[in-house]
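Engineer: Predicted structure and sequence below. I'll ask about it afterward.
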Amino acid sequence: MAEERRGAWFGFGFCGFGQALGSGRGRQVHSPEPLRAPGAGLDVCRVSASWSYTAFVTRGGGRVELSGFAVGAAGGCRDAWASEELLVVLRAGPGPGAGTELQAWAPGSALRGEPLWAQTVPEAEREDGPVGDETQAGPLPLLPCARAYVSPRPPFYRPLAPTLRARRLELGAEHALLLDAAGQVFSWGGGRHGQLGHGTLEAEPEPRLLQALQGLTMTEVAAGGWHSLCVSEAGDIYIWGWNESGQLALPTKSLAEDGKTTAEASGLNEDGSEVKTVAGGEDGAPAPFIAVQPFPALLDLPLGSDAVKASCGSRHTAVVTRTGELYTWGWGGSGDWL
């Protein structure tokens, strides 16, 4: 598993439970604040944030620290993945030569007692490339063998088809995105908000290639509550799914209406996007907005900036550019975006 580059970690948004390490409880962090680790020399290398708590993994001894509604700590951890239903950790197995063990815990367990479920997982397979090759498995919920992934609901361990050489996997509220070694994107799960990107609102039981992105090499994928995003090797952003709070950075109802709305109509554009019109604009003309975007849409950042990293929350989106700029948009009622 590739080591994350060293650097300072910052947190912002709703912090009512103390989700940002060392920031305190019961407040909203409206601008990025550095994480203040309680232990001397605590060097955070990986962060996994859920709504009510956050899991921090440190270098060296591989310690996981929980902050927020769920608290606790444990050693010998290689990775952690936090969700409201489940906390998953990869730990050294019990005893010498025991390999790596995948453990699923209830978030409120404080990592004490016995896990809900545990399974030994194989080490990453290296026949397709040298150790450290970035085409190997990424962080959880993708497992080190790159042939399975973690689900927050039983069965916790879910295999992938042998033909899928997974590089990264992201889980939304009802759907999953997979980036393969060739830079192609697959999606499956619930699709009622267009989050799968196949042009329909239908569910897909198995991973399906996004035909609209074929021929483009992607380097990053991100899944939100009901929207999705990917970044190409050229730094272009493609985004699709639900736009209820402007999380797609496309025209949305909350911006189109002026409080005098009396009627609305809906339809589909030629590209498959759902468009609604709201009556009651200042000039009497309908104001269009996009509620659902079922196909990937190209999104331009200001000043023609190139994206390199992306993350999606439930109803907001964040992107980091090659020059280190951070752009955020979508729902910001809890200070989730700047």
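Structural biologist: That came through fine. Residues are numbered from 1 along each chain as shown.

Engineer: switch to C-alpha atoms for all contacts and neighbour counts from now on
Structural biologist: Fine.

Engineer: Which residue ranges of the stretch 151-300 of the chain form strands?
Structural biologist: Secondary structure of the stretch 151-300 of the chain (DSSP state E, counting those that start in this stretch): strands at 157-159, 166-171, 175-180, 185-189, 204-209, 218-223, 227-232, 237-242, 264-268, 274-278, 287-299.

Engineer: In TSV, list the ones you listed along with distance to residue 80 and mean neighbour count.
Structural biologist: Output for the strands of the stretch 151-300 of the chain, formatted as TSV (distance: least, Cα to Cα, whole Å; neighbours: other Cα atoms under 10 Å):
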stretch	distance to residue 80	mean neighbour count
strand 157-159	15	15
strand 166-171	14	26
strand 175-180	18	25
strand 185-189	23	25
strand 204-209	24	16
strand 218-223	17	26
strand 227-232	22	28
strand 237-242	27	26
strand 264-268	41	12
strand 274-278	37	19
strand 287-299	30	23
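
Engineer: Please tell me I have it right and residue 242 contacts residue 193.
Structural biologist: Yes. The pair residue 242 / residue 193 is scored as a contact, 5.2 Å apart, by Cα atoms under 8 Å.

Engineer: Need the residues touching each of these two.
Structural biologist: 226-227, 292 (Cα atoms under 8 Å, 6 or more residues apart in numbering).

Engineer: Same list (those) but as CSV, adding distance to residue 301.
Structural biologist: Formatted as CSV, those follow (distance: Cα to Cα, whole Å):
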residue, distance to residue 301
226, 21
227, 18
292, 20
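
Engineer: between those residues, which is closest to residue 163?
Structural biologist: Set against residue 163, the nearest of these by Cα to Cα is residue 227 (26.0 Å).

Engineer: Nearest residue to that closest one in space, ignoring adjacent ones along the chain?
Structural biologist: With Cα to Cα, 6 or more residues apart in numbering as the criterion, residue 227 has its nearest non-adjacent residue at 4.2 Å, and that residue is residue 241.

Engineer: Contact partners for that neighbour?
Structural biologist: Applying Cα under 8 Å, 6+ apart, we find residue 241 in contact with 193-197, 226-228, 248, 292-295.

Engineer: try this one next to it:
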Amino acid sequence: MNWFGFGFNAFGQILDREQKVSPGGDKDDADDDVKSYTCLTPIKLERVDSSQQSRLSASWSRTAQLRLHDEDGRVYLSGCGVDVADGGCMTESLGCKDALLGERYLTLGFQNKAECWDLQRHGPAPAWSMETSVPGGYIATKPPFYRPLAPQLKAVSLALGAEHAVLLSGSGIVYTWGIGSHGQLGHSGLTPEKEPRPVEALCGLCMSSVATGGWHSACISAGGDLYVWGWNESGQLGLPSQAMRTSQGHESIKETSSCQEASTAARGEEQKAGESEEVFISIQAFPALLDLTESCDVSKVSCGSRHTAAVTSDYGQLGDGTSRSSDEPRCVAFFRQRGLTVVDVVCGPWNTFAMAAAKEEAAQS
């Protein structure tokens, strides 16, 4: 299996800056897109070893690949300030089981401990470390700073946005807390939450995974349905966006927010009255079921700063080989045209990475 990346590449986090590629994904000295440090179509990550199991984590200027081979886990970095002479290997990561990359810090998870390394300081020791035998919990803004999670949560997944957190419990319930100014908490309002609070709109539905962007959130139900909420300024929720339609020359725009008093009944009356105005969503303050137009289930979802990518049972992903923004889900034709099946997707703030393999190889994995 191979990892492919597309989007923001100013620091070489997808492709070495001295290399050039054509719009079709092949190397070409005449490509103007790389000169502007943008990869419009998926590019195979050259320094990724496809023979090993791997995971990917991305920040704004760097990419971290965790290669797992038996007990010999190692992290390989690419992008800003990375010495590629040794392939970007971080020697201190030997034996790690998981890795989470931020813009400044890289957190490594080992069998019995966790370490946080400052990528700007390049010191000989981690900036922070702790034994992982401590019961699970979360950090609060006021004493006591460390607070254990309630036993009934039994957290299985945690996703962090710019100012909020989304937690998936073992029973499939979604909890959110943090800043809610863009509706990213999904509680039908814009107020903050200091403690984990279940998303009531999803109660009764069992969720299988969660994801967060800068100021939006997403989750997948056990049945393969995709729910989204939060900020939609750039169409990242796949819902009608004023900014997107305005840039495309649409007229007769009417912007609204789902947390405001704009009821469905009122919109229905306007339509009956022959109103030509469209309704746009700037903030979706509670989970909305996203219609992908294709009758297929969603298996993976990941969120960037202002975009979302999903893998479906029928090759569905965000991105169509252009730099044009979209508030409608679009399929990446690149993989289908090459007979590749996408099995995983990871979003950086301004770029997207997809793991893909030939159909036969994907079926065996």
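Structural biologist: Great, that's in hand. Note that the coordinates shown come from a computational prediction; the quantities given were computed from them, not determined experimentally.

Engineer: what's the TM-score here?
Structural biologist: With the length set by TM-score structural alignment, normalised by the length of structure 1, the two chains reach a TM-score of 0.75; 290 aligned residues with a Cα RMSD of 3.5 Å.

Engineer: returning to what we had before: any idea what the residue nearest to residue 227 of structure 1 aligns with in structure 2?
Structural biologist: Aligned counterpart of residue 241 of structure 1 in structure 2: residue 230 (TM-score structural alignment).

Engineer: Nearest to residue 205 of structure 1 among the contacts of residue 241 of structure 1?
Structural biologist: For the contacts of residue 241 of structure 1, the minimum distance to residue 205 of structure 1 (Cα to Cα) is 11.3 Å, reached by residue 196.

Engineer: looking at the alignment, what does that closest one pair up with in structure 2?
Structural biologist: In structure 2, the residue matched to residue 196 of structure 1 (TM-score structural alignment) is residue 185.

Engineer: show me what contacts that match?
Structural biologist: Applying Cα under 8 Å, 6+ apart, the residues contacting residue 185 of structure 2 are 164, 166, 176-179, 199, 217, 229-230, 285-286.

Engineer: got the contacts of residue 241 of structure 1 as CSV, with distance to residue 16 of structure 1 columns?
Structural biologist: Listed next are the contacts of residue 241 of structure 1 as CSV, based on distance: Cα to Cα, whole Å:
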residue, distance to residue 16 of structure 1
193, 29
194, 31
195, 29
196, 32
197, 34
226, 24
227, 25
228, 27
248, 26
292, 31
293, 32
294, 34
295, 36
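
Engineer: Report the central residue of structure 2.
Structural biologist: Nearest to the geometric centre of structure 2 sits residue 303, at 2.4 Å (Cα atoms, centre = their mean).

Engineer: ok, that one to residue 280 of structure 2 distance?
Structural biologist: Residue 303 of structure 2 sits 21 Å away from residue 280 of structure 2, going by Cα to Cα, to the nearest Å.

Engineer: Kindly report the same for residue 16 of structure 2.
Structural biologist: Distance of residue 16 of structure 2 to residue 280 of structure 2, given as Cα to Cα: 40 Å.

Engineer: do residue 91 of structure 2 as well
Structural biologist: Applying Cα to Cα, the value for residue 91 of structure 2 to residue 280 of structure 2 is 50 Å.

Engineer: And residue 253 of structure 2, by the same measure?
Structural biologist: Taking Cα to Cα, one finds residue 253 of structure 2 at 8 Å from residue 280 of structure 2.

Engineer: where do the contact lists of these two overlap?
Structural biologist: Residues touching both residue 253 of structure 2 and residue 280 (Cα under 8 Å, 6+ apart) are residue 242.

Engineer: if we can go back for a sec, and residue 12 of structure 1, which of the strands of the stretch 151-300 of structure 1 is closest to it?
Structural biologist: strand 218-223 (18.8 Å).

Engineer: Next, the angle strand 166-171 makes with the closest one.
Structural biologist: 20 degrees (axes from the mean of the first three to the mean of the last three Cα atoms, to 10 degrees).

Engineer: Would you mind pulling up the elements that strand 218-223 of structure 1 packs against?
Structural biologist: Contact partners of strand 218-223 of structure 1 among helices and strands, from 3 or more Cα pairs under 8 Å, 6 or more residues apart in numbering; DSSP states H and E: strand 166-171, strand 175-180, strand 227-232, strand 307-312.

Engineer: again, only this time at 10 Å
Structural biologist: With contacts taken as 3 or more Cα pairs under 10 Å, 6 or more residues apart in numbering; DSSP states H and E, strand 218-223 of structure 1 sits against strand 166-171, strand 175-180, strand 185-189, strand 227-232, strand 237-242, strand 307-312, strand 316-321.

Engineer: So what angle separates the directions of that strand and strand 316-321?
Structural biologist: 160 degrees.

Engineer: Look up the counterpart of strand 218-223 of structure 1 in structure 2, residue range please.
Structural biologist: Mapped onto structure 2 using TM-score structural alignment, strand 218-223 of structure 1 covers residues 207-212.

Engineer: Any idea how far the matching stretch is from the middle of the chain?
Structural biologist: Centroid separation for stretch 207-212 of structure 2 versus its chain: 10 Å, with Cα atoms, centre = their mean, to the nearest Å.

Engineer: try stretch 174-182 of structure 2
Structural biologist: 16 Å.

Engineer: can you check stretch 283-301 of structure 1 too?
Structural biologist: Mean-position distance between stretch 283-301 of structure 1 and its chain equals 23 Å (Cα atoms, centre = their mean).

Engineer: What of stretch 255-272 of structure 1?
Structural biologist: On Cα atoms, centre = their mean, the centre of stretch 255-272 of structure 1 falls 29 Å from the chain's centre.

Engineer: List of residues touching that stretch?
Structural biologist: Applying Cα atoms under 10 Å, 6 or more residues apart in numbering, the external contacts of stretch 255-272 of structure 1 come out as 194, 198-200, 245-246, 273-282, 286-297.

Engineer: All good on my end, thank you.
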